[in-house]
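Novice: Below are the sequence and a predicted model; questions follow.
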Amino acid sequence: MPIRVGVQVQPQHADFEGMRAAWREADEAGAETIFTWDHFYPLYGEPDGKHFEALTTLASMAEVTERADIGALVICNSYRNAELLADAHRTIDHISGGRAILGIGAGWFQRDYDEYGYEFGEARDRLRALREDLPRIEARLAKLNPPPLRDIPILIGGSGEKVTLKLVAKHAHMWHGFGDAETFTKKNEILLAHCADVGRNPSEIERTWGIHGNVLEHVDELVAAGVQHVIVGIGGDGTGYDLGPLRELIAWRDRVNAA
């Protein structure tokens, strides 16, 4: 399988037009995927800096790009009703011409919860809610009229060994995590065991992995370990984004896939 690369254009510390320009640039450069994230405040830098909401951002991204699949790394399950989340992604899929990914996770950033009035609770509560909502999302996607233009891939973010990776085995078409090659190998072995337990073919799940900093420092080790899709996160620099790291990654991908 050819290696794929993507970018998370983080919706913080930038103007909206700066994000639009970055999406277009990434799309034209050859990224296979373009992602946002689902928070209400920046995760680093000035904590009250510029920031934008995810679903409306995705709708705009769908309109101005042409090639790349688009989604969030990842939507927080706590912030929206499961049926609404499915319907919104169906609509985004139509806006994009069939390129939507439904990325989802249990949520973790307490400030979002506190400031917007959601119950933060315990991690086990948020994971229980995700476990209950994934079948609702799948059922709603199957009922919508018109349906999505394709079977929307479900991406689950997280590496919790007992619950999250079991949910990946049951529901996901893509699994996303972070860490070094040793971390990936350990978590992937646990995912393989969960797949065996639920009777899922593990080859049906694409392994995607987030990287930061020097994008080429460890990427060969990750791919050798089994990562299939490498995604670099890039934050805003005041008004826009420097996509130099993505271009390095695309050039690396082209060399690896041509070998």
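Specialist: Great, that's in hand. Residues are numbered from 1 along each chain as shown.

Novice: alpha carbons only for contacts and neighbour counts from here, please
Specialist: Noted.

Novice: now the helices for the stretch 101-250 of the chain?
Specialist: Along the stretch 101-250 of the chain, counting by DSSP state H, counting those that start in this stretch, helices occupy 110-116, 123-143, 164-171, 181-198, 219-225, 244-258.

Novice: Determine which of the ones you listed approaches residue 46 most closely.
Specialist: Residue 46 lies closest to helix 110-116 among the helices of the stretch 101-250 of the chain, at 13.9 Å (Cα to Cα).

Novice: Show me what counts as buried in that closest one.
Specialist: For helix 110-116, burial by neighbour count (16 or more other Cα atoms under 10 Å) applies to 112, 113.

Novice: Which strands or helices does that helix pack on?
Specialist: Applying 3 or more Cα pairs under 8 Å, 6 or more residues apart in numbering; DSSP states H and E, we find helix 110-116 packed against no helix or strand.

Novice: Switch the helices of the stretch 101-250 of the chain over to JSON lines, and while doing so, append distance to residue 80 to every line.
Specialist: Converted to JSON lines, those look like this (distance: least, Cα to Cα, whole Å):
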{"stretch": "helix 110-116", "distance to residue 80": "12"}
{"stretch": "helix 123-143", "distance to residue 80": "10"}
{"stretch": "helix 164-171", "distance to residue 80": "19"}
{"stretch": "helix 181-198", "distance to residue 80": "27"}
{"stretch": "helix 219-225", "distance to residue 80": "34"}
{"stretch": "helix 244-258", "distance to residue 80": "31"}
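
Novice: Below is structure B, check it against A:
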Amino acid sequence: MGILNVTPDSFSDGGRYCTEANLRARIQELLTDGADIIDVGGESTRPGAEPVPPEEELARVLPAVRAIREQSGLPVSIDTTKAEVARQALLAGANIVNDISALEEDPAMLAVLRESGAEVVLMHRQGEPRTMQLAPHYEDVVAEIAGYLVRRIECLEAAGIDRARMILDPGLGFGKTSAHNLAILRNLPAFTRLGCRLLIGHSRKSFLGEITGQREAQQRDLATALVSAFCAAQNVAILRVHNVAATREALMVQAALQGHINR
């Protein structure tokens, strides 16, 4: 899953793709590099980020979704917690709703999913972007996140959403310390066994910088690729990344080492 942020303030690439020329160039880059899905976001979810009005978010994401549709038939994910943004993006050609609140922030999102038949990413977070990194605490981070995701699955199934349409995301960096993030990665089977596809969004995140000493987000692609290969070896279905080319190369090497590719 290649990331396309059309925000002025995202932690890694804020403001880079807000002109039409840069937007189309980024879409082509993602396609050329081999993305299987493009995830479009119009509201930064970095720690400390302020919410964006739905009208402003729509003005950012709809041109991006339409531009992808003009260039490709690739699945498109809309990264939003707002039902109206999701509804209009789906009408414009998106296929997946990536909701970092797991549909808790906007109750109308359930109706959008029922009407559209779209797939949905359910992510765990502790707190909200403005406050989530202020001393996050868990008694058992893996068990608590897995339990939360099970409850969200059950809630959606009770509302008529089939489990096959759900994708789970334990939410690295969303109300977690570096130790919490590493515990999640060390215990991926606790999430893959829940009966849904698993998505991991680790790309360029600060915990990788704490490990490697790389302070600039753009310098964390090697660490990101290594985590991607680690996750793929443990049946993670979707890897949400900025640098698709580096991740694809890492996955090719990982597949060769496992005997899936012979050269």
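Specialist: Arrived safely. Please read these numbers as outputs of a predicted model, since none were measured by experiment.

Novice: Got a TM-score for the pair?
Specialist: TM-score for the superposed chains, counting by TM-score structural alignment, normalised by the length of the first structure: 0.58, backed by 189 aligned residues with a Cα RMSD of 3.6 Å.

Novice: just to revisit the earlier point, nearest to residue 85 of the first structure, of the helices of the stretch 101-250 of the first structure?
Specialist: It's helix 123-143; of the helices of the stretch 101-250 of the first structure, that one is closest to residue 85 of the first structure (Cα to Cα) at 7.3 Å.

Novice: buried residues in that closest one?
Specialist: 126, 127, 130, 131, 133, 134, 136, 137, 138, 140, 141.

Novice: Same check on stretch 114-131 of the second structure?
Specialist: Quick answer for stretch 114-131 of the second structure (16+ other Cα under 10 Å): 118, 119, 120, 121, 122, 123, 124, 125, 126, 128, 129.

Novice: now those in TSV, with distance to residue 254 of the second structure?
Specialist: TSV is the format used below for those (distance: Cα to Cα, whole Å):
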residue	distance to residue 254 of the second structure
118	31
119	28
120	28
121	26
122	27
123	26
124	28
125	30
126	32
128	35
129	34
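
Novice: from those, which is closest to residue 239 of the second structure?
Specialist: Closest to residue 239 of the second structure, out of all of those and judged by Cα to Cα, is residue 121, at 12.4 Å.

Novice: Show me what that closest one lines up with in the first structure.
Specialist: In the first structure, residue 121 of the second structure lines up with residue 155, judged by TM-score structural alignment.

Novice: Could I get the contacting residues of its match?
Specialist: 101, 102, 103, 104, 172, 173, 174, 175, 176 (Cα atoms under 8 Å, 6 or more residues apart in numbering).

Novice: looking at the second structure, which of those residues still make contact?
Specialist: Retained in the second structure: 101, 102, 103, 104, 173, 174, 175, 176, out of these (criterion both residues aligned by TM-score structural alignment, their matches' Cα atoms under 8 Å).

Novice: Ignoring the adjacent residues along the chain, who's closest to the fifth one?
Specialist: With sequence-adjacent residues excluded and distances taken as Cα to Cα, 6 or more residues apart in numbering, residue 173 of the first structure is closest to residue 205, at 4.6 Å.

Novice: And that neighbour, how far from residue 39 of the first structure?
Specialist: 26 Å (Cα to Cα, to the nearest Å).

Novice: Between the two, which is the more surrounded one?
Specialist: Neighbour count, other Cα atoms under 10 Å: between residue 205 of the first structure and residue 39, residue 39 has more, with 24 against 21.

Novice: that's a strand at the more buried one, yeah?
Specialist: No: counting by DSSP: H, G, I helix; E, B strand; the rest coil, residue 39 of the first structure falls outside a strand, being coil.

Novice: Verify the contact between it and residue 47 for me.
Specialist: No: under the criterion of Cα atoms under 8 Å, residue 39 of the first structure makes no contact with residue 47, lying 11.8 Å away.
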